[in-house]
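**Q** sharing a model prediction with you, sequence too.
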Amino acid sequence: WKEFQRLCVHGYNKWFTHWINVAENTDKPVYFFRFEDILANPEEELRELMKFILGVESIEGKVIDQRIKDVMAMGAKKNQTYKPRQGGTNRNLKNYTTEQIEYTKNYNEELFHVFGYVKDDERLPNNVTPFMDFEGQASPKSVEKINYYRKLNEIAMEKRMRMRGGIANQDNKIHVGPGIDGGIRLVTEMQVLKNIGVTDHIEFAH
């Protein structure tokens, strides 16, 4: 379990570092959205996502605008394809040792700040995802990148809007897979098949 948990920590880092690099250093538009935001503000998040996908500044009056309204009107119980686990966040924290938690915090410190998964009452007073508390010990470089994913999304939208006709050409498209430079497969990185059974004690969604 300890070995597999570290593979997950490393895989998480490699995956998101790759996509942040693509977002920062190429003309390809990469849009990041958080599962927690979709749950907390589904209508707002869906609108922003659809504006990016369609390459438009507004979806007001469009078919997708009405479709989002229709889905929201159905209510949470009927419009959920995936049912999140019950009991709140960090439900499985008890399955990790102090050593594992500290290793995760230190290894992915910058990424946790980039995606706003940190407790920082001064900079994020109403944060709904304060999963990691660095108790003021995070590096200045990490602190400067709190919620940096939102800035990357602004840049991605600018790139998206520059595409002629709103359609990506071959140079703009993002290709994934084991044969692509820089691409990774998390199943392989985390050696999931080798470690089947080591997560039996974890409570996943049902």
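**A** Structure's in. What do you need?
**Q** contacts, neighbours, all on C-alpha from now
**A** Noted.
**Q** can you tell me the helix or strand for D37?
**A** With elements taken from DSSP states H and E, the one containing D37 is helix 35-40.
**Q** return the set of buried residues in the host helix or strand of R150.
**A** R150 belongs to helix 148-162 when elements are defined using DSSP H and E. Counting neighbours by 16 or more other Cα atoms under 10 Å, one finds that the buried residues in helix 148-162 are 148-150, 152-153, 155-157, 159-161.
**Q** any chance of these in JSON lines with distance to E109 as columns?
**A** Shown next, in JSON lines, are those (distance: Cα to Cα, whole Å):
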{"residue": "Y148", "distance to E109": "13"}
{"residue": "Y149", "distance to E109": "14"}
{"residue": "R150", "distance to E109": "18"}
{"residue": "L152", "distance to E109": "18"}
{"residue": "N153", "distance to E109": "21"}
{"residue": "I155", "distance to E109": "23"}
{"residue": "A156", "distance to E109": "24"}
{"residue": "M157", "distance to E109": "26"}
{"residue": "K159", "distance to E109": "28"}
{"residue": "R160", "distance to E109": "30"}
{"residue": "M161", "distance to E109": "32"}
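**Q** before we go on, here's another structure to hold up against the first:
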Amino acid sequence: MKILVIEDDKTTGPFVAKGLRQEGHTVDLVANGRDGLLQATTADYDILVLDRMLPGLDGLSLIKTLRGAGQRTPAIMLTALSGVEDRIEGLEAGADDYLVKPFAFGELSARVAALARRPGYQQQETTLQAADLQMDLVHHRVTRAGVDIPLLPREFTLLEHLLRRKGRVQTRTMLLEAVLGINFYPQTQLVETHISRLRGKGDRPFYQDLIENVRGAGYRIAA
């Protein structure tokens, strides 16, 4: 799934994003409410995970604005406010679930999965495709020309990220941050290593290369 995490805490935000990525999700992380609102209204997400107390625009105002605009993406609100009235206020603002800090990541993961099982979620995009390559997001399966392509979790996440942005170049830095959870590490060859593995499994055995290396820019899957 593609998940937007809106959390300004420098420990909680990266912790949540890293955990969700390790489970195979594509995760974008922003640290303030205004950027979160912009991101949530300009890109398609399956689930939102947002803090209640955010700089720029608080979580309650953010979710109210989204709901008022007809945005129905399921949302889990994180907060240190544990009172019953606080939880009611969050749910009445438009949040689908409410998780009090501190929390175990396993519980957050279970709540994300529970939201994904709700009726209506299956109406959202569940298959991504480029040429004869298909990615089944529900069953976590990739095939090309009808042949199963076994991928490791990070390879699956990297391919999903590229497929969702088909036709758009993704720089090495974008891929490090969004898929591998690394903010700055200029010497690492992780992106190149994972791209090479993806090509070895999904491109080289077939007649057409789908992953393009745009020299001096990054990588993309042609539209």
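**A** Thanks, I have it. Keep in mind the model is a prediction, meaning the values are calculated, not measured.
**Q** quick one: TM-score?
**A** Comparing the chains after superposition, counting by TM-score structural alignment, normalised by the length of the first structure, produces a TM-score of 0.25; 93 aligned residues with a Cα RMSD of 5.9 Å.
**Q** A23 of the first structure: how many residues sit nearby?
**A** As a burial measure, the neighbour count of A23 of the first structure was computed by other Cα atoms under 10 Å and equals 21.
**Q** before we move on, what about L38 of the second structure?
**A** L38 of the second structure has 11 neighbouring residues, counting by other Cα under 10 Å.
**Q** ok and the longest helix seen in the first structure relative to helix 148-162, angle-wise?
**A** Secondary structure of the first structure read by DSSP state H shows that its longest helix is helix 2-25. For helix 2-25 of the first structure and helix 148-162, the angle between their directions (axes from the mean of the first three to the mean of the last three Cα atoms, to 10 degrees) works out to 40 degrees.
**Q** which parts of helix 2-25 of the first structure are buried?
**A** The neighbour-count check on helix 2-25 of the first structure (16+ other Cα under 10 Å) flags 4-15, 19-20, 22-23 as buried.
**Q** can you pull out the strands in the second structure?
**A** Defined through DSSP state E, the strands belonging to the second structure, from first to last, are 2-6, 26-30, 47-51, 75-79, 97-100, 127-130, 133-136, 141-144, 147-148, 211-214, 218-221.
**Q** got those as TSV, with distance to A113 of the second structure and mean neighbour count columns?
**A** Written out in TSV, the entries for these read as follows (distance: least, Cα to Cα, whole Å; neighbours: other Cα atoms under 10 Å):
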stretch	distance to A113 of the second structure	mean neighbour count
strand 2-6	12	24
strand 26-30	14	23
strand 47-51	10	26
strand 75-79	11	23
strand 97-100	12	19
strand 127-130	18	15
strand 133-136	16	19
strand 141-144	17	18
strand 147-148	25	13
strand 211-214	30	15
strand 218-221	28	20
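**Q** for these, which one sits closest to L91 of the second structure?
**A** The closest approach between L91 of the second structure and any of the strands of the second structure, judged by Cα to Cα, belongs to strand 97-100 at 6.9 Å.
**Q** tell me the helices and strands packed up against that closest one.
**A** Taking 3 or more Cα pairs under 8 Å, 6 or more residues apart in numbering; DSSP states H and E as the contact definition, the neighbouring helices and strands of strand 97-100 of the second structure are strand 75-79, helix 84-93.
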